[in-house]
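> pasted the sequence and its predicted model underneath.
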Amino acid sequence: MKIDLTDTTASKINKALVQGRRALGTPAVGMVLTMVIVTDEENAYDSIKAAEEASHEHPSRTLVVIKRHSRTSRDRTRSHLDAEVRVGADAGTGETVVLRMYGEVSDHADSVVLPLLLPDAPVVVWWPVDAPDNPSKDPLGALAQRRITDLYAVEDPLAVLATRVDTYAPGDTDLAWTRLTPWRSLLAAALDQARMKVTSAAVEAEAENPAAELLARWLGTRLQVPVERIVTAGPVVTAVRLGTEKGEIVIDRPEGPLATLHLPGQPPRTMALKVRPTSELIAEELRRLDADDMYAIALRGEGPKENAHHV
């Protein structure tokens, strides 16, 4: 069910949500959190689709904040709010409210969102694009226990990464880090099996890849070894090499969903290592809402690191 509201208020939106639930006979008690998506019109569809797919694992109320630029000078001075309320099959397993804000109301999005938050439930804010420099100090970010950004959505990810180091607060995380979970799991399993002291490391990826930079920082900090950044054609992270006294431990994934694991003295093995869709990344981030200490370690990684070079 979809309910369109023009020039509306938070109170009317809440009434529409109740109306929609009653019409479908679906209570709100099954929802476990509020997801706030701050995006533009261009990226709204994909963001909503990802959130709705993630809601099958984490039923939630999704509030989509879109700040619109009015076309006429008259509309620019007129502050108003339009909303689209979706419940039932049109909203995954929860509820979705698309909030289009015009004029001055767009400068006070937190005041609109606050009355729409589920009571006594965690709040997660996700910026698919155009994240603030300091997410925890943003008015919407200040409402949340977790704040999700994406370094893949910026023009200069390494410069923004440097800003993230300075502004990090517990609860911040980034999808560039979430994309590394399968790599980190495979590396941990390989090291447990090999039981060899690592003396050097290298991460291979396309230039300016933020996930590769985070992975290099994490390895350098955790292993206390120099980490070389090798620039390849990509895409994304394509290989990790760990030097030991008995030879290299290598996880190689040049393309496709499969990687090859090489351990010294053992035949190579093929393992699954796919590039996951955004919905899976969001679902992973919603599984735990406390501070991501490993992300903080990787972000501020101070382990030995060598300069990147091309191959």
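Nice, I can see it. Since we're looking at a predicted model, the values are computed, not measured. Residues are numbered from 1 along each chain as shown.
> please count neighbours and contacts with C-alpha atoms only from this point.
Will do.
> residues contacting residue 218?
297-299, 301, 303 (C-alpha atoms under 8 Å, 6 or more residues apart in numbering).
> and if you look at residue 246?
196, 264.
> how close does it sit to residue 266?
Using C-alpha to C-alpha, to the nearest Å, one gets 11 Å for the distance from residue 246 to residue 266.
> and if you look at residue 194?
Distance, residue 194 to residue 266, using C-alpha to C-alpha: 10 Å.
> these two - which one has more neighbours?
Using other C-alpha atoms under 10 Å, the more surrounded residue of residue 194 and residue 266 is residue 194, with 16 against 9.
> nearest spatial neighbour of that one, chain-adjacent residues omitted?
Closest residue in space to residue 194, ignoring its immediate chain neighbours: residue 263 at 7.0 Å, by C-alpha to C-alpha, 6 or more residues apart in numbering.
> wait, doesn't the one you found sit right on residue 195?
No. Using C-alpha atoms under 8 Å, residue 263 is not in contact with residue 195, being 10.6 Å away.
> so for those two, which sits in the more crowded spot?
More crowded of residue 263 and residue 195, by other C-alpha under 10 Å: residue 263, with 20 against 9.
> show me what contacts the more buried one?
Applying C-alpha under 8 Å, 6+ apart to residue 263 gives the contacts 190, 194, 247-250.
> out of those, list just those in strands.
Among the contacts of residue 263, DSSP state E puts 247-250 in strands.
> quick check: residue 259 is in a strand.
Yes. Under DSSP: H, G, I helix; E, B strand; the rest coil, residue 259 falls within a strand.
> surely it is in contact with residue 271?
Yes. When contacts are counted by C-alpha under 8 Å, residue 259 is listed as touching residue 271 (5.2 Å).
> more neighbours: which of the two?
Taking neighbours as other C-alpha under 10 Å, residue 259 and residue 271 compare with residue 259 leading, 22 against 15.
> residues in contact with that one?
251-253, 270-273.
> repeat that for 6 Å
252-253, 270-271, 273 (C-alpha atoms under 6 Å, 6 or more residues apart in numbering).
> okay, now the closest residue to it other than its chain neighbours: neighbour count?
Closest residue to residue 259 apart from its sequence neighbours, by C-alpha to C-alpha, 6+ apart: residue 253 at 4.4 Å. By other C-alpha under 10 Å, the residues close to residue 253 number 24.
> another one to put next to it:
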Amino acid sequence: MVAPLAPHGHGPSVSEAHHWTERADSVAGVETALARAWAAAAAGPPAEEADGSVVLRTRTRVLTLVVVAQRPETAERALTAVARLAARHPSRAIVVGFGDPDGPAAIDARASVRCHLAPGAAREACVEHVLLRLGGEATRHPAAVAAPLLVHDLPVLAWWTDDPPIGSRPFGELAEMADRLLVDSGLFRDDGRERLVALAGEAASGRAISDIGWMRLDPWRELIAGCFDRPGAAGFLPGARRLRIVVGRPGSVVRLPKAALLAGWLASRLGWRIERPLAPRRGGERLVAAFRREGGRVELEIEPRDPGGGPTLRTPGSLLGVELELGRGREHLAVTVTRAGDDLALAATRGGVPVVRAAGRLERFMDAIYLARSLEAVGRDVPFEEALPVAAALAGG
């Protein structure tokens, strides 16, 4: 196993010096509104450094970002994330929000030019933000509304926030026009099985996908992978016997994607094959499954637990703990990762004797962090693409 790369910083701080906003009531009118905003920017007061020197104001964009946000609060949160990244990832950002789907067809657009000056920069970088609020029939075709606003020859990242309707026509239309999709499997509805299976289908069709839920597993995967980089530990990997994953269940539904993805990652890295998909254990709430490995079987158990006064979970189904039991001849290795708040602690014992201790930390959740990673992604995320179909098959796909 190879430890995934750790998240990195997100560039120098910037200040928004100027912005200009125009309104439109049609998609065709958005380009006109942007032209008016650019004209106002050109005629506006020049940007100045602290010493009073004037800097150039320039239009900058390297991609088009399309965000679909079905709830008003999510649309505002997406705009905040985009604004945080404007200097490092200049783009034309199109945020599509939904109004009343049963009301009259309507488009209310707010087109903005926003200029940022980074410390020491010789130019003030200006980007375009477009917020579209759709009503009626338009809510059923967000991709068709956004398509005329894409910048020719620039790559497109499409982010469907909250619970994306993967497999639906609106989602498919958005996926068709994007070079990369961004979703969050931690927010999939109900137990997440249906969406996880559909997401695996999208990946199998060749779409490049980034998943916030998968990225949130990085600290867990890094600790586990790092444990087996220690002398003597890797020799136990062929003898895995049991994997237990504890997930938070603050309500009545056990959300599975994160646990399934972690199990799928281990299975895909170590060559385990699914023998039995997840199913409820008789007389209990736990879910059990089994893998076949060379020379034996690996039992999987997912235990839902009410976090109670424990860590505050961003989403149901967040991991609370992982236990992996392995054997080599008569020797036994037990690896546990526990969570206290946002802190993770790994402990490994060999024959009951402590041999490894390590610590990690869950990154404070910010949309901008994971949006930045998706914008910077190059090529395919092979570990994710190998873990996803296993996770989907475990979930019953």
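That came in fine, so what should we check first? The structure presented is a predicted model; accordingly, all values stated were derived computationally and were not measured.
> weed out the non-buried ones from the ones in strands among the contacts of residue 263 of the first structure.
Neighbour counting with 16 or more other C-alpha atoms under 10 Å marks 248-250 as buried within these.
> for the buried ones among the contacts of residue 218 of the first structure, write the corresponding ChimeraX selection.
Selection of the buried residues among the contacts of residue 218 of the first structure in ChimeraX, burial being defined by 16+ other C-alpha under 10 Å:
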select :298,299,301,303
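> so which of the contacts of residue 218 of the first structure sit within helices?
Among those, the members found in helices (DSSP state H) are 297-299.
> in CSV: these, plus distance to residue 184 of the first structure.
Compiled in CSV, these are given as follows (distance: C-alpha to C-alpha, whole Å):
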residue, distance to residue 184 of the first structure
297, 14
298, 12
299, 15
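> between those, which is nearest residue 159 of the first structure?
Closest approach to residue 159 of the first structure among these (C-alpha to C-alpha): residue 299, at 12.6 Å.
> in the second structure, what residue corresponds to that closest one?
Applying TM-score structural alignment, one finds that residue 299 of the first structure aligns to residue 388 in the second structure.
> and stretch 136-146 of the first structure, how far apart are its ends?
Start-to-end span of stretch 136-146 of the first structure (C-alpha to C-alpha) is 9 Å.
> what's the answer for stretch 261-280 of the second structure, then?
From its first residue to its last, stretch 261-280 of the second structure covers 18 Å (C-alpha to C-alpha).
> give the buried residues for that stretch.
Neighbour count says stretch 261-280 of the second structure has 261-268, 272-274, 276-279 buried, by 16+ other C-alpha under 10 Å.
> what is the most widely separated pair among those residues?
Using C-alpha to C-alpha, these reach their maximum pairwise distance at 268 and 279, which is 20.3 Å.
> now for the closest residue to residue 176 of the first structure other than its chain neighbours, how many residues are close by?
In this structure, residue 176 of the first structure finds its nearest non-sequential neighbour in residue 211, 4.9 Å apart by C-alpha to C-alpha, 6+ apart. Using other C-alpha under 10 Å, residue 211 of the first structure has 23 other residues around it.
> got it, and residue 115 of the second structure?
Using other C-alpha under 10 Å, residue 115 of the second structure has 26 other residues around it.
> same thing with residue 102 of the second structure?
The number of residues packed near residue 102 of the second structure is 10, by other C-alpha under 10 Å.
> tell me the SS of it?
For residue 102 of the second structure, the assignment made with three-state DSSP gives coil.
> these two touch, right, it and residue 134?
No. Using C-alpha atoms under 6 Å, residue 102 of the second structure makes no contact with residue 134, being 11.0 Å away.
> counterpart of residue 232 of the first structure over in the second structure?
In the second structure, residue 232 of the first structure lands on residue 305 (TM-score structural alignment).
> distance of that match relative to residue 279 of the second structure?
As for residue 305 of the second structure, its distance to residue 279 of the second structure is 17 Å (criterion: C-alpha to C-alpha).
> what of residue 349 of the second structure?
For residue 349 of the second structure, the distance to residue 279 of the second structure - C-alpha to C-alpha - is 30 Å.
> and if you look at residue 183 of the second structure?
For residue 183 of the second structure, the distance to residue 279 of the second structure - C-alpha to C-alpha - is 26 Å.
> check residue 155 of the second structure too.
Going from residue 155 of the second structure to residue 279 of the second structure by C-alpha to C-alpha gives 41 Å.
> so what's the residue count around residue 180 of the first structure?
Applying other C-alpha under 10 Å, we find 16 other residues in the vicinity of residue 180 of the first structure.
> what's the counterpart of it in the second structure?
By TM-score structural alignment, residue 180 of the first structure lines up with residue 217.
> and for residue 100 of the first structure?
Per TM-score structural alignment, the equivalent position to residue 100 of the first structure in the second structure is residue 133.
> what does the helix or strand encompassing residue 173 of the first structure rub up against?
Under the criterion of DSSP states H and E, residue 173 of the first structure resides in strand 172-174. With contact meaning C-alpha under 6 Å, 6+ apart, strand 172-174 of the first structure is reached by 146-150.
> quick one: that strand to chain centroid distance?
Relative to its parent chain, strand 172-174 of the first structure has a centroid offset of 7 Å by C-alpha atoms, centre = their mean, to the nearest Å.
> same question for stretch 383-397 of the second structure.
Distance, stretch centre to chain centre, for stretch 383-397 of the second structure: 16 Å (C-alpha atoms, centre = their mean).
> ok, and what's touching that stretch?
Residues outside stretch 383-397 of the second structure that contact it (C-alpha under 6 Å, 6+ apart): 193, 196-197, 200, 260-261, 264-265, 268, 277-278.
> the stretch 1-150 of the second structure: strands as residue ranges?
For the stretch 1-150 of the second structure, the strands defined by DSSP state E, counting those that start in this stretch cover 15-24, 47-48, 54-59, 63-69, 91-98, 106-117, 123-135.
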